[in-house]
Every structure is written in C-alpha cells, then in structure tokens.
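In: Just the structure for this:
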Amino acid sequence: MSFLVIDIGNTRLKWGLYAQPSPDAELLAHGAVVLEDIDYLWELHWKNLMHKPQGMLGCVVAGEAIKKRVEEQLIEGWGLAPRWLSSSAQAAGVTNGYEHPQRLGSDRWAAIIGARQRALQHSPEHPPAVLAVMVGTAVTVDAVDQKGRFLGGLILPGFGLMYRALESGTAGLKVPTGEVRDFPTNTSDALMSGGTDAIAGAIERSLRRLRVQCGSEPLLIMSGGAVSRLSHVHELPTSVVENLIFEGLLTLAATCTVAANAT
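Out: Okay, the predicted model is just below:
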C-alpha cells in the first residue's frame, strides 16, 4: 500500500511517496514545487508516477486556497480523499504541552513527533530529550523531554525574512552574498554571519535550557529547506534529517492516532 505525504509550507510544497505508511518505509518518489506553480503539480509531478497512492496525510500552513487546489488534483487525478493533520493533545506517544494544543502548527506537530521517533530509535529503553529544529521561511525550535512531553518552543525569522527585513528597513544594505566569518570585515560577510549567529544562538540557548530542564544531554535534530546554512556551525552537535516532517506524518499514519480533517 503506497502512501503519500505532503508538507505545504510558506513557500514550497514538498511531497514523498512511500511504499507503506510507516516511518521506515522505502521512499519511492519525491519532489517539491514552489507555491506559484501549484496548479501544475499533477501534470509535472504526479501524473506519471508508477505507483498510485492508496492513502495520504499532509500538513499545511500556506492557507485555504492553496490547500483546495492540491485537494482538487488529488481527487481528480487519483480519486484520493485528502486528509490533513490537525494538532491534538496527544498522539504517537507525544503529549502536547502547548497552551492551546490545537493552535500548534500542524507542521511543527509533525516535526515534533518525527523527532521523538528518532529519540526512541536512538535509545528505545531510555530515549533522550530532543530539540527539533526546522529551518525554512521561519525557524522553529521545539523541545521534547525524555517522557515524550512537548515542553514548548520558539519561532523566529528564517534567513530570507531576516535579510529582507534588513534590506527594506536599513539604507544601503542589500541581501548578502558573503561568507560566515568569526570576525567579518565587510558588510556582506557581516550580514551573513549575523543571521547565522542569531539563529544558531537561539538554538544553543534552547539546547542549554533543555539540558538543565532534563538533567541530561538532549538530542539535537535539524531539518528544513535552509538547514544547510547551519550544518557548518561546529557548536551545534546536530543530526541533520532530510525529511523530519515526513517521518512524523508516517509515524502518525502508522499508529492510527491521527487527528485529521478529511475532505
């Protein structure tokens, strides 16, 4: 039973087709489109796939209009009923500590569950606390303790938003093309280094807080379209996971504890 997972973010839709709804399933095909090209998703990506999905689960933050256009292509192309993840108070062994659990972004919820699954794989008997970092248009930094309780997390601007804010709000500064340096000596390097240090610093502070909270060394997992911009930061002892949100969606599909909206 092939299974389709979809992550509709702020700028791109990412999809993966797996052999079955399981976090360790074989990846059969995958792709991504910018939201401006969403109308061509079926023709350019899905129409000629060798395997027809028998089910799907997705998360979406891009808004209702984008979601509806994707649903149309799923229904018209495959006759596939769309199912979209909604955050819940508990799922897949994770307790949601958000003040209003249903208001937690479904993409964050999926990434948190994927990170917890990684912690369980790391040490099934004594899973570590884990910090799940998604680096995209925005950056989210979410903490889960050893018992699978989501403690809370941060949201901050991603690299693009940060640089565009500086460009639009400061005379003479342009989006940087420089390098990350310890002590930048030109404006482009200074901008690039400042953005990297701002995000890395937020991650380091959260990691330190989680270490104190749990009394042991947490697992740091990072994912997202812009994660490569942080992979060289030696102070972050991280594991980079290519599709953390997909892993969370597959875990939820496998456990049959999905809070989802079906169309």
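In: Could you use CA atoms for every contact and neighbour count after this?
Out: Fine.
In: what about residue 221, is that helix, strand or coil?
Out: When classified by DSSP: H, G, I helix; E, B strand; the rest coil, residue 221 comes out as strand.
In: cool, and residue 131?
Out: Applying three-state DSSP: residue 131 is strand.
In: count of neighbours near residue 99?
Out: When counting by other CA atoms under 10 Å, one arrives at 9 neighbours for residue 99.
In: Here is the second sequence; please produce its structure so I can put it next to the first one:
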Amino acid sequence: MNIAIDAGNSRIKWGVHDGTGWLDSGVLATADVAWLSEAADEWPADARVMVCNVAGSEVAATLSALLAGRHARVSFLHASAEACGVRNTYEFPGQLGADRWAALIGARALLEHACLVVCAGTATTVDLLDADGVFRGGLILPGFDLMRAALADNTAQLPLADGVFRSEPRNTMDAIVSGCLQAQLGAVERMFAAIATAPGARCLLTGGAAAPLAAHLKIPFQLADNLILNGLVRYAESR
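Out: Here you go, the predicted model:
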C-alpha cells in the first residue's frame, strides 16, 4: 500500500494506492496543510508514504511532523540522475524540481513514446522526454493566473482580467486573458515541435490549470490528472 502526497505552491493532492488503483484521494489548499492530519488518520498505518514537496521548508516540516506519528516509512522525493527508466540530463540533476521529476516518471510509466510533459499550476513547466526515456530539458514560466495577477499588480490601468479567449480580442479583459493563454500555448507548442515527427509523440497535460490549455492546444495531447501522484507511486514501488 502506498500513499502519495504532492505538495505544490497552491494545492496539496494526495491519494491512497493499493498497487492496482486509487482507493481514495483528496485535495486541499497548501495553506491548510495542517488539515491533512484529518485524512492521514484514516490511512493504513503500514503504508509507505512518498512525498513530493515544492512548497518550501515550512510545509515540509509540517508534513514530516504530522506523518511521523502515524507512518514509519515516509520519504521525500528528490531528483536523481536516473530512476524508473528516466535519465535526467539536467546540468545538476538534483536541482530538478521534485514535481517535475515525479511527472516525468509518471509519464514514462504511461507512455513509451516521446512526449512533452506539461504541468500547469501556479507555474507552468514544459519538459521534453524522448522515446528512450531521456529528459532533454524544459521550461518554467509563470502560470496563467500568475500572468494575469502580474499585470494587475504591476500596471496602473490593467485589471485582474476575467475575459474570454478570442483569436482577435477587441476589449481589454479579453486581450489580457487571450494574451496570457497564447503565451502558455505558444511555449507548449514550440517545445512540442522538437518531437512532433517522432512516432506516437504527444503532450501529457496535468495540473489545476490544465483545462484552459486543453481547450485550445493544436497538438496531440491527453489529460493525465494524477501524473505526479502516479509517478510517486511508481518510484515508491521501484525501491
């Protein structure tokens, strides 16, 4: 039995996996991390716990404290040079974000072809994984909501826009929303071009902000809701 916890900047996702499928799962705001103890009380005490944390040392300390009294086997994922059929070619492999590493491991388990792994959340990450399981590099850019907030916070006359996507926007709200989405889509589609001719190549899209991108992507893609959690389980089972 494995418990996977993905602690991101905005949300914490968790799931209980029995080796064949998810028995239970949940999500809460990262600011409410202490409330995870209520879910943890229901988890099997002998389960292995694998954590991916990119929310900082304070969240890591809180998770460690609330899990320590309940589970003897708790591990935090850190990127390495190789794991689960994925080879990490980052200049300094250990500096790759744990969430990106987990997503790459999850992607390799899901798809043997070349793929572009896109995690859309507070930040958007766009990572290339070739058919041999080699991570060839990737991008980090502000997520869609962060882009909108940056315009609202740092300009005198632009609001936190709540417009709609249009190919030719004709009002300020739509112009902001469309511009931020086009920036996201452009980064994804430009990166996909590197593997577009590879057999079976596709984009795997995950994260809380995936839906707006999925509505407008013009490349082969599939939604993979639990990609990071699946990667955590695969890594735990490989140890």
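In: And the TM-score between them?
Out: Taking TM-score structural alignment, normalised by the length of the second structure as the basis, the two superposed chains have a TM-score of 0.95; 239 aligned residues with a CA RMSD of 1.5 Å.
In: a strand runs through residue 182 of the first structure, doesn't it?
Out: No: counting by three-state DSSP, residue 182 of the first structure falls outside a strand, being coil.
In: tally of neighbours for it?
Out: 11.
In: now do the one 4 residues further on
Out: Other residues within reach of residue 186 of the first structure, judged by other CA under 10 Å, total 10.
In: quick one: it and residue 200 of the first structure, what's the gap?
Out: Distance, residue 186 of the first structure to residue 200 of the first structure, by CA to CA, to the nearest Å: 21 Å.
In: just residue 108 of the first structure next, same as before
Out: 19 Å.
In: With residue 13 of the first structure instead?
Out: Taking CA to CA, one finds residue 13 of the first structure at 26 Å from residue 200 of the first structure.
In: Residue 84 of the second structure maps to what in the first structure?
Out: Counting by TM-score structural alignment, residue 84 of the second structure corresponds to residue 92 in the first structure.
In: same deal with residue 165 of the second structure?
Out: Using TM-score structural alignment, residue 165 of the second structure lines up with residue 180 in the first structure.
In: Where is the longest helix in the second structure?
Out: Ranked by residue count, the top helix of the second structure under DSSP state H comes out as helix 172-192.
In: post-alignment, it versus the first structure, mean distance?
Out: Comparison of helix 172-192 of the second structure with the first structure after fitting gives an average deviation of 0.6 Å (mean CA distance after the TM-score superposition for the first structure).
In: and that helix, which residues are buried?
Out: 173-182, 184-185, 187-189, 191-192 (16 or more other CA atoms under 10 Å).
In: Tell me if I'm right that the match of residue 84 of the second structure and residue 251 touch.
Out: Yes: with contact defined as CA atoms under 8 Å, residue 92 of the first structure reaches residue 251; the gap is 7.0 Å.
In: which neighbours do those two share?
Out: Listed as contacting both residue 92 of the first structure and residue 251 by CA atoms under 8 Å, 6 or more residues apart in numbering are residue 113.
In: Could you check which of those two has the larger neighbour count?
Out: Between residue 92 of the first structure and residue 251, residue 251 has the larger neighbour count (other CA under 10 Å), namely 24 against 19.
In: for the stretch 1-150 of the first structure, what spans make up the helices?
Out: Taking DSSP state H, counting those that start in this stretch, the helices of the stretch 1-150 of the first structure run over residues 41, 64-78, 106-122.
In: on contacts alone, who are the packing partners of the last one?
Out: Okay, so that is helix 106-122 of the first structure. strand 55-60, strand 130-135, strand 138-144, helix 244-255 (3 or more CA pairs under 8 Å, 6 or more residues apart in numbering; DSSP states H and E).
In: With distance to residue 229 of the first structure as new columns, can these be given to me in a markdown table?
Out: Below are these laid out as a markdown table (distance: least, CA to CA, whole Å):
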| stretch | distance to residue 229 of the first structure |
| --- | --- |
| strand 55-60 | 24 |
| strand 130-135 | 9 |
| strand 138-144 | 12 |
| helix 244-255 | 17 |
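In: Which one, of the ones you listed, ends up nearest to residue 174 of the first structure?
Out: Closest to residue 174 of the first structure of these is strand 138-144 (CA to CA; 19.8 Å).
In: in the second structure, what residues pair with that closest one?
Out: By TM-score structural alignment, strand 138-144 of the first structure lines up with residues 123-129 in the second structure.
In: Residue 18 of the second structure and residue 211 of the second structure: what is the separation?
Out: 28 Å.
In: From residue 180 of the first structure, how far out is residue 152 of the first structure?
Out: 30 Å.
In: Looking at those two now, which is surrounded by more residues?
Out: Relative neighbour count places residue 180 above the other of residue 152 of the first structure and residue 180, with 20 against 14, counting by other CA under 10 Å.
In: re the thing from before, which helices and strands does the longest helix of the second structure pack with?
Out: strand 115-120, strand 123-129, helix 144-154, helix 210-214.
In: got a list of contacts for it?
Out: 115-116, 118, 124, 126, 128, 143-144, 147-148, 158-159, 161-167, 169, 202-203, 212-213, 216-219.
In: Narrow those to just the buried residues.
Out: In the contacts of helix 172-192 of the second structure, the ones that pass as buried (16+ other CA under 10 Å) are 115-116, 118, 124, 126, 128, 143-144, 147-148, 158-159, 161, 165, 169, 202-203, 213, 217, 219.
In: hang on, the earlier thing: so of the helices of the stretch 1-150 of the first structure, which one's packed in deepest?
Out: Among these, ranked by average contacts under mean count of other CA atoms under 10 Å, first place goes to helix 106-122 (a mean of 24).
In: Let me know which of the helices and strands packed on helix 106-122 of the first structure is tucked in deepest.
Out: strand 130-135 (a mean of 27).
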